[in-house]
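**Q** Sequence below, structure please.
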Amino acid sequence: MTFNAEVLLAGPRGRRLCLEVAAELDPDVRNAVFQLGYELDPGRGTSVVMFGDLSKDAGSRPAASADTLAALLGSMDVPDLTEDLILDALQRSVMSARYWQEPEGEDVLAAIPAIRRALQRVAERAVVMEVLRADSRTQRQWAIDWRGPDDPAPLGRDPEKTLAKWGRAIRADELTWRESRRGPEWTGDWWSIPLGLTGTVGRIPAGLNLVEDYPGWERATTIPVDGAGRTFEIRSEEDWVLLCRRFPLEVSASRRWVWLRTTGREGRWVIPDWELVAREWDAVHLTVPGYLSCAGRALAVDERTGSVIAGWDPDRTIWLTDVVRETGEPRQYWRRSPNGDGWFPV
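**A** Now for the predicted structure:
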């Protein structure tokens, strides 16, 4: 599938990126997005609270509405974009992803048909940026250990054991949910990939910022690695669906309520059985286009079955077999800046 503006806007993370770019380019757009995002947020007044009165800053401007925002987006100047602007917007899109509850108000806003159409020009500028078009795993990769130089750790070397443990746990969890018939007040696991496997990224320090559900790490060790195994590339919805059809693992009971909140879809759910995938592939790479167009939305596996890419960062490779090795080049140590807007080497 060609990565174009329509494909970018098909995904919630792609729409959010475009909305973040537009807000950065125009202060009036930023103000309207802030107001409407708050109004549409499911946690408005509880988990999300606004202090002060925006109307005092808005002067004589009328209260924002989806129509007024669409008009602003339609009339704003959209210049050539810079890599820094795109990376900042991508970071905000990644860090606002949440697959265990309803989407943020800004994500709801970007999905409104009139807003989605109005973001078309921004999307057309964004998709030509090289940083968003990388659709293959690079040979040079970096593993990230979220600790500093005083606590070094080698790469994991037993993915088969990790996958076997994951497989047993996820099947036991699914059986527990099925037998207990838990209701919507319960929240189950929401990840689509196993935790504990070696994961690598192709760009540093960008990869330090592009982390879903970021827990607030302040230090990191980046480890130069190389792996020449068979890599399955997830560039589009079709690629993920192919894995789910060939290697389906039922997660309908455990994911029912959590992915209903995220996507609005209720029904049968599957994810790839990564133990079986590992018999054919050494690694699986979620490309940036694949992430932006697919992550967080219900992908149709067949007429009755859906799947979600969740908990997987853009341009991240997960290694299913023991083929990735340190290159012997020096590890690098990083610390997060005090204001939280980037990383600097130690």
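**Q** only C-alpha atoms for contact and neighbour calcs from this point on.
**A** OK.
**Q** Give me the number of neighbouring residues for residue 199.
**A** 24 (other Cα atoms under 10 Å).
**Q** Where do the strands of the stretch 201-346 of the chain begin and end?
**A** 219-226, 231-234, 248-250, 268-272, 283-286, 299-300, 305-307, 316-319, 325-326, 332-336, 343-345 (DSSP state E, counting those that start in this stretch).
**Q** how about this one, so we can line them up?
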Amino acid sequence: MNAEPELLLDGPRGRRLCLELAAELSPDVRNAAFSLAYELDPGKGTSTVMFALSSDDSGDPGFPGGAPSLEDLAAELQSIDASSLTSGQLAAARECSVRNARYWQEPAGEDVLASLPAVVDAFRPLAEQVLASPTWRSWSQPRRPEQWAIDWRSAEDPAPLPRDPHQALSRWAKEIRAEEAQAARDRPQNVYANFSGNWWSFPGRLLRTVGAIPAALNLVEDSFGEKQATVIPVYGSGRTFEIQTAEDWILLCRSFPLEVTASRRHDWFHTTGRDGRWVIPDWQLLAGEWDAVHLTTAGYLHTAGRALQVGADTASVLAGLDPDSTLWLGDVAREAEAPRQLWRQNPNSDDWSLVHSPGR
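**A** Below is the predicted model of the structure:
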């Protein structure tokens, strides 16, 4: 598939990356987006409150001369010079996009703003610059043999890697079908009901690895804010299904569909606005053909958080799987001979430092 702007602009996480990147490149975009996103935020005035640092009689607080309009923002976006994009700027925008993903409630105001047609159209020149960058090429690479498993506990509390994926998948299959049956009996019929449950799209007990450390330590959806991590070197092989675009996720769902309508209906309605039947891949069946599934960063930005049409009346959402992560379905990954590493987040910073790398 050619690197068309839609690889970024079709997906809510790709659009959020564009908004964060534009705000970094232009203070005018940052100011306009802040004001407009606040007005679009579902928590306006409650969970989200704007505090004025200054005001005058001519417009909104902090925006002398009047509040910015959508047209003002679009004009600023189109005027951005992104010819000198750096890998650091792209990495920071990716972190913000991942950190703000949420699949259990309505999208934040920034995500709503980034989805408006006028804004999406104005993103196009910036998206083209991103897709032409060396960073984007690295974000589209398939799984590397060398991987890292992240254990958010201290290195003083060592634990083995998860093993026996077949048993884990068998247990998951029984549990998710039981959950779906119970949800169909017990959960409210009103899709607007303030009800949340299991919203992710994959089994949680399988070995999951990432391709780059320390970058992956900041690429965690629904993070608990951990400040230290034990990082375990892993070497894996086998048949790997690559998710490069939304079409790849759709193919998995069509080939191995598992209905999760009752258990996901409320959460995924809140995050996508769609009410209907939902499916995810049946990971137990999928394991009969594939040893691992790898989600590239490009695939994440194009796919995550969207209501993707799978069949005539079914759709799916990829939720909870972080960019450049691999889910191991077969028993083909092992801890490498290299030592484990302990990383800690620096105070008042998103950066991480290697504390020590003890021998095994």
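**Q** before we move on, back to that, between the strands of the stretch 201-346 of structure 1, which one is closest to residue 85 of structure 1.
**A** In terms of Cα to Cα, the element of these nearest to residue 85 of structure 1 is strand 343-345, at 16.4 Å.
**Q** Show where the closest one falls in structure 2, residue numbers please.
**A** Mapping strand 343-345 of structure 1 onto structure 2 (TM-score structural alignment) gives residues 352-354.
**Q** Same check on stretch 85-101 of structure 1?
**A** The alignment of stretch 85-101 of structure 1 onto structure 2 (TM-score structural alignment) spans residues 89-105.
**Q** likewise stretch 19-26 of structure 1?
**A** Stretch 19-26 of structure 1 corresponds to residues 19-26 in structure 2, going by TM-score structural alignment.
**Q** Repeat that for stretch 186-198 of structure 1.
**A** Going by TM-score structural alignment: stretch 186-198 of structure 1 matches residues 195-207.
**Q** same check, this time on stretch 110-120 of structure 1
**A** In the comparison with structure 2, stretch 110-120 of structure 1 aligns to the range 114-124 (TM-score structural alignment).
**Q** Contacts for the matching stretch next, please.
**A** Stretch 114-124 of structure 2 is contacted from outside by 5, 9, 12, 15-16, 18-19, 70-71, 73-75, 77-78, 113, using Cα atoms under 8 Å, 6 or more residues apart in numbering.
**Q** Could you pick out the buried ones from those?
**A** 5, 9, 12, 15-16, 18-19, 70, 73-74, 77-78, 113 (16 or more other Cα atoms under 10 Å).
**Q** Can you show me the helices along the stretch 1-150 of structure 1?
**A** 5-10, 12-25, 27-40, 54-58, 66-75, 83-95, 105-111, 113-118, 120-126, 130-133 (DSSP state H, counting those that start in this stretch).
**Q** Deepest in the core, which of those helices is it.
**A** Of all the helices of the stretch 1-150 of structure 1, helix 12-25 carries the top mean neighbour count, a mean of 26, counting by mean count of other Cα atoms under 10 Å.
**Q** Could you give the separation of it from the chain centroid?
**A** How far helix 12-25 of structure 1 lies from its chain's middle: 14 Å, per Cα atoms, centre = their mean, to the nearest Å.
**Q** how big's the offset between that helix and structure 2?
**A** By mean Cα distance after the TM-score superposition for structure 1, the fitted helix 12-25 of structure 1 averages 0.4 Å away from its aligned residues in structure 2.
**Q** tell me which strands and helices that helix is in contact with?
**A** Counting contacts by 3 or more Cα pairs under 8 Å, 6 or more residues apart in numbering; DSSP states H and E, helix 12-25 of structure 1 packs against helix 5-10, helix 27-40, helix 83-95, helix 105-111, helix 120-126, helix 288-294.
**Q** can you do 6 Å?
**A** Judged by 3 or more Cα pairs under 6 Å, 6 or more residues apart in numbering; DSSP states H and E, helix 12-25 of structure 1 is in contact with helix 83-95, helix 288-294.
**Q** Redo those helices as TSV? Include distance to residue 207 of structure 1.
**A** Converted to TSV, these look like this (distance: least, Cα to Cα, whole Å):
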stretch	distance to residue 207 of structure 1
helix 83-95	9
helix 288-294	11
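**Q** Mind checking the ones you listed for the one nearest to residue 228 of structure 1?
**A** That would be helix 288-294 among the helices and strands packed on helix 12-25 of structure 1, by Cα to Cα, at 20.4 Å.
**Q** superposed on structure 2, where does the closest one end up, distance-wise?
**A** Mean deviation for helix 288-294 of structure 1: 0.8 Å (mean Cα distance after the TM-score superposition for structure 1).
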